[in-house]
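Asker: 3D, please:
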Amino acid sequence: MELTAVHEHVWVIRGAVNMGLVRTQGDGLVAVDTGLDKQAGKTLEKAAKEIGLPLRAIVNTHAHADHFGGNAYLLSRTPVTVYAPEGEAAVIRRPMFEPEYLWQGASPLPQLQNKFLLAQASPVHVEYTPGVPFEVDGTTFLPVALPGHAAAQCGILVHDVCFAADAYFDPPVVDKHGVPYMVDYLATCRSADSLRSVQAAWFVPGHGEPARRPDAVIDYLKQRHEQAFQTVLAACRHPRSLDELLADVCRARNLAPANPGAYVLLRTPIAAYVTAAVGQGRMEIIMDGGKLQFLTIEK
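Answerer: Model prediction:
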């Protein structure tokens, strides 16, 4: 466990998924996200004991399994209040929604029902609204709207620290995945850009290193997204189905999803690029022999 203080009242538990602990005026702690699973919950519990204060609440930034997977364990250990964004809370309460929507709404494959995509269910006691501050144990938390990676994702601004969720990723994380996961390409870019105007001493991404300013990292993320978007447009100069397009992108960017989970996590952002291109009038939809295809409109 690597516990890093970024403010006298804020700590980051750094790992594959960063988790935060915030000291409240009532001398309690609020967790910002709880990691992937029971083990992450135990790590967070250990960090709270090291600080020497009780856990009062959990604030989730969005409803992906790797950000609320520790909720259930922590709730089994102590009666905490769980806060989550409107529009994300339903998935935290019923986590099967995540593998279902990744499998186009159908009953998901068994291979998609693992801890990386299917966390244990957790209650959400309070649904918060972007831009509307809420108070926990005497301390004010400001939700910052950061949709794109998830439909209703929020960052959390508290004690001059911005927990940016998955609005951006460090370059090694971007390079590892090739095409970073998101559900809305244009919203992802807008949200990343919006962080430039947030006044905070520290920015903490969900994956990567805390930084004083994330501007260069945001530039890199947007550049890589734009490259992938252009790859999609180029591949669709001839009619392509989504699966054909995914294979084209994999060849162009040297990607090789090794299992159904990796496949759907790559297919979703590629579908998001297609949606953006169609919405901008840069791509048309073609139905041919029961096949849904996409064709770039040359200008």
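Asker: contacts, neighbours, all on C-alpha from now
Answerer: OK.
Asker: next, the buried residues of stretch 183-195.
Answerer: Using 16 or more other C-alpha atoms under 10 Å as the test for burial, stretch 183-195 gives 183-189, 191-193, 195.
Asker: swap in stretch 94-104?
Answerer: For stretch 94-104, by 16+ other C-alpha under 10 Å, it's 94-100, 102-103.
Asker: out of the residues you listed, which sit inside helices?
Answerer: Cross-referencing those against helices under DSSP state H gives 97-100, 102.
Asker: got TSV for these, with distance to Q227 too?
Answerer: Below are these laid out as TSV (distance: C-alpha to C-alpha, whole Å):
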residue	distance to Q227
F97	30
E98	27
P99	28
E100	29
L102	24
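Asker: hang on, the earlier thing: what is the nearest of the buried residues of stretch 94-104 to V278?
Answerer: Taking C-alpha to C-alpha as the measure, V278 lies nearest L102 of the buried residues of stretch 94-104, at 20.7 Å.
Asker: skipping adjacent residues, who's closest to that closest one in space?
Answerer: V264 (6.1 Å; C-alpha to C-alpha, 6 or more residues apart in numbering).
Asker: what strand or helix carries the one you found?
Answerer: V264 belongs to helix 260-279 when assigned by DSSP states H and E.
Asker: which residues touch that helix?
Answerer: Helix 260-279 has contacts (C-alpha atoms under 8 Å, 6 or more residues apart in numbering) with 102-103, 111-112, 117, 179-186, 229, 232-233, 242-243, 246, 257, 283-285, 294.
Asker: what packs against the helix or strand following that helix?
Answerer: As assigned by DSSP H and E, the chain's next helix or strand after helix 260-279 is strand 283-288. If you count contacts as 3 or more C-alpha pairs under 8 Å, 6 or more residues apart in numbering; DSSP states H and E, strand 283-288 packs onto helix 260-279, strand 291-296.
Asker: run this one through as well so I can compare:
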Amino acid sequence: MEFQPLKEGTCYYFEGPVNIGYLRNGEEGMLIDAGIDASTMKKVLKWLKQEELPLTHLFITHAHSDHYGGANYLQSRQGVHTAAPVLEAAILQYPILEPLYLFGGNDPLPELRNKFLEGAPIQIDQMIDEGFCQIGSFAIEAILLPGHSYHQLGLLYQEIFYAGDSYFGEKQLEKHGIPYLTDTQLAMDSLHKLKGITCQGAVPGHGTYEENFQSTVQSNFDYHEQLLEWLEEEIGKKPDGMSHEDVIASMCANYHVRASQLSQWLLFRTAVTAYLTALLKQNRITSEIKDYRWFFKVLR
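Answerer: Prediction:
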């Protein structure tokens, strides 16, 4: 993890597997996201103390545990005013909601209640929606970017944009094969929105800071479209249609994803379903319940 200055005196980020932003305004300092666990947060706190940098506020871009897992440890160590997007705040306060919704509403099995799906609960002091807002002394523009998560917000401050997981670095796209999304159509709409943001540069949740980040955003859009085209073609090979479970198996096999554990499979089930629902929204496929299974067909 390396501390990278973006705008001296005001904007920085800790570059790592999951990036953590840091803003400073006089005697106030704010983290943007908190890493996956206490170990990550201990490193952040050690660095800030060593550099004599203040920490008074925390903002969580969205309620996925790799972005908020270290927040409970931070709150247990010191008082920190914590802000989060509306709706995402509910999951941050009751993290069991994530394994609950991934498991289709059934009580999650013990193996699903791990730090990758369920971080420790945190207190939320301020809920934020899209638009200009004040978090302590920080005057920030919050930009709604759903698709990867339900009400994810990116933050624009002093011409630096902290994008959360609204887009991924190209290496991360290749690594995951099928990126986690809750709604592919909304994710692609958010990518269009990102290209219209005027700023000095952007920090994704996974990847590196880029001044000319729009090309990476376009690569994300092209990648999603590629997956949609593959999926439409795959379903089209079956005149009688494909069941939901067969679609999941076929897509995961084609993109060589690792889904040997239930938790992994549930994440990919959600992601594949996000691409299916995008095809439905675009009227490129139809669906029906047949023989007690969800089937998909290409419109002909």
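Asker: give me the TM-score for these two chains.
Answerer: Overlay of the two chains. TM-score (TM-score structural alignment, normalised by the length of the first structure): 0.95; 296 aligned residues with a C-alpha RMSD of 1.3 Å.
Asker: so can I have TSV of the helices and strands packed on strand 283-288 of the first structure showing distance to V22 of the first structure?
Answerer: Below are those laid out as TSV (distance: least, C-alpha to C-alpha, whole Å):
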stretch	distance to V22 of the first structure
helix 260-279	31
strand 291-296	47
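Asker: out of the ones you listed, which is closest to V80 of the first structure?
Answerer: Among these, the nearest to V80 of the first structure by C-alpha to C-alpha is helix 260-279 (31.5 Å).
Asker: any chance you could map the helices in the stretch 101-250 of the second structure?
Answerer: Listed in chain order, the helices of the stretch 101-250 of the second structure (DSSP state H, counting those that start in this stretch) span 170-176, 184-195, 214-236, 244-254.
Asker: out of these, nearest to E130 of the second structure?
Answerer: helix 184-195 (13.0 Å).
Asker: what's the closest one in contact with?
Answerer: 144-148, 166-167, 181, 214, 217-218, 220-221, 224, 274-275, 277-278, 281.
Asker: follow-up on the earlier one: what's around the equivalent of the residue nearest to L102 of the first structure over in the second structure, how many residues?
Answerer: Using TM-score structural alignment as the criterion, V264 of the first structure maps onto L266 of the second structure. Neighbourhood size, L266 of the second structure [other C-alpha atoms under 10 Å]: 18.
Asker: same question, the one 3 residues further on
Answerer: R269 of the second structure is surrounded by 21 other residues when neighbours are defined as other C-alpha under 10 Å.
Asker: how about the one 4 residues further on?
Answerer: Counted by other C-alpha under 10 Å, the residues lying close to T273 of the second structure total 20.
Asker: same question for A31 of the first structure.
Answerer: A31 of the first structure: 25 neighbours (other C-alpha under 10 Å).
Asker: assign it to helix, strand or coil.
Answerer: Following DSSP: H, G, I helix; E, B strand; the rest coil, the label given to A31 of the first structure is strand.
Asker: report the separation between it and V179 of the first structure.
Answerer: Per C-alpha to C-alpha, to the nearest Å, A31 of the first structure is found 29 Å from V179 of the first structure.
Asker: again, but for V10 of the first structure
Answerer: Note on V10 of the first structure: its distance to V179 of the first structure, by C-alpha to C-alpha, is 31 Å.
Asker: repeat for V12 of the first structure
Answerer: 26 Å.
Asker: go on, V126 of the first structure?
Answerer: As defined by C-alpha to C-alpha, V126 of the first structure lies at a distance of 33 Å from V179 of the first structure.
Asker: do the same with D248 of the first structure
Answerer: Distance from D248 of the first structure to V179 of the first structure, by C-alpha to C-alpha: 13 Å.
Asker: could you do W11 of the first structure as well?
Answerer: 30 Å.
Asker: what of V161 of the first structure?
Answerer: For V161 of the first structure relative to V179 of the first structure (C-alpha to C-alpha), the value is 28 Å.
Asker: same deal with Y185 of the first structure?
Answerer: Going from Y185 of the first structure to V179 of the first structure by C-alpha to C-alpha gives 11 Å.
Asker: strands of the stretch 51-200 of the second structure, start to end?
Answerer: Assigned by DSSP state E, counting those that start in this stretch, the stretch 51-200 of the second structure shows strands spanning 57-59, 81-85, 126-128, 131-135, 138-144, 153-157, 160-162.
Asker: can I get these in a markdown table including mean neighbour count and distance to E174 of the second structure?
Answerer: Formatted as a markdown table, those follow (neighbours: other C-alpha atoms under 10 Å; distance: least, C-alpha to C-alpha, whole Å):
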| stretch | mean neighbour count | distance to E174 of the second structure |
| --- | --- | --- |
| strand 57-59 | 25 | 28 |
| strand 81-85 | 23 | 29 |
| strand 126-128 | 16 | 32 |
| strand 131-135 | 13 | 33 |
| strand 138-144 | 19 | 25 |
| strand 153-157 | 24 | 23 |
| strand 160-162 | 25 | 22 |
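Asker: any chance of those strands in TSV, plus distance to G205 of the second structure?
Answerer: Formatted as TSV, the strands of the stretch 51-200 of the second structure follow (distance: least, C-alpha to C-alpha, whole Å):
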stretch	distance to G205 of the second structure
strand 57-59	13
strand 81-85	16
strand 126-128	19
strand 131-135	21
strand 138-144	15
strand 153-157	10
strand 160-162	8
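Asker: pick the most deeply packed of the helices of the stretch 101-250 of the second structure.
Answerer: Among the helices of the stretch 101-250 of the second structure, the stretch with the highest mean neighbour count (mean count of other C-alpha atoms under 10 Å) is helix 184-195, at a mean of 20.
Asker: what's near enough to touch A65 of the first structure?
Answerer: Contact analysis of A65 of the first structure by C-alpha under 8 Å, 6+ apart lists 35-36, 95, 115-119.
Asker: export the residues you listed to a markdown table and tack on distance to V136 of the first structure?
Answerer: Shown next, in a markdown table, are these (distance: C-alpha to C-alpha, whole Å):
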| residue | distance to V136 of the first structure |
| --- | --- |
| G35 | 21 |
| L36 | 24 |
| P95 | 25 |
| K115 | 29 |
| F116 | 29 |
| L117 | 29 |
| L118 | 28 |
| A119 | 25 |
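Asker: what's the closest of these to P205 of the first structure?
Answerer: G35 (12.8 Å).
Asker: what is the burial count for that closest one?
Answerer: Residues near G35 of the first structure, counting by other C-alpha under 10 Å, number 28.
Asker: ok, now L265 of the first structure?
Answerer: 19.
Asker: with G281 of the first structure instead?
Answerer: Residues near G281 of the first structure, counting by other C-alpha under 10 Å: 11.
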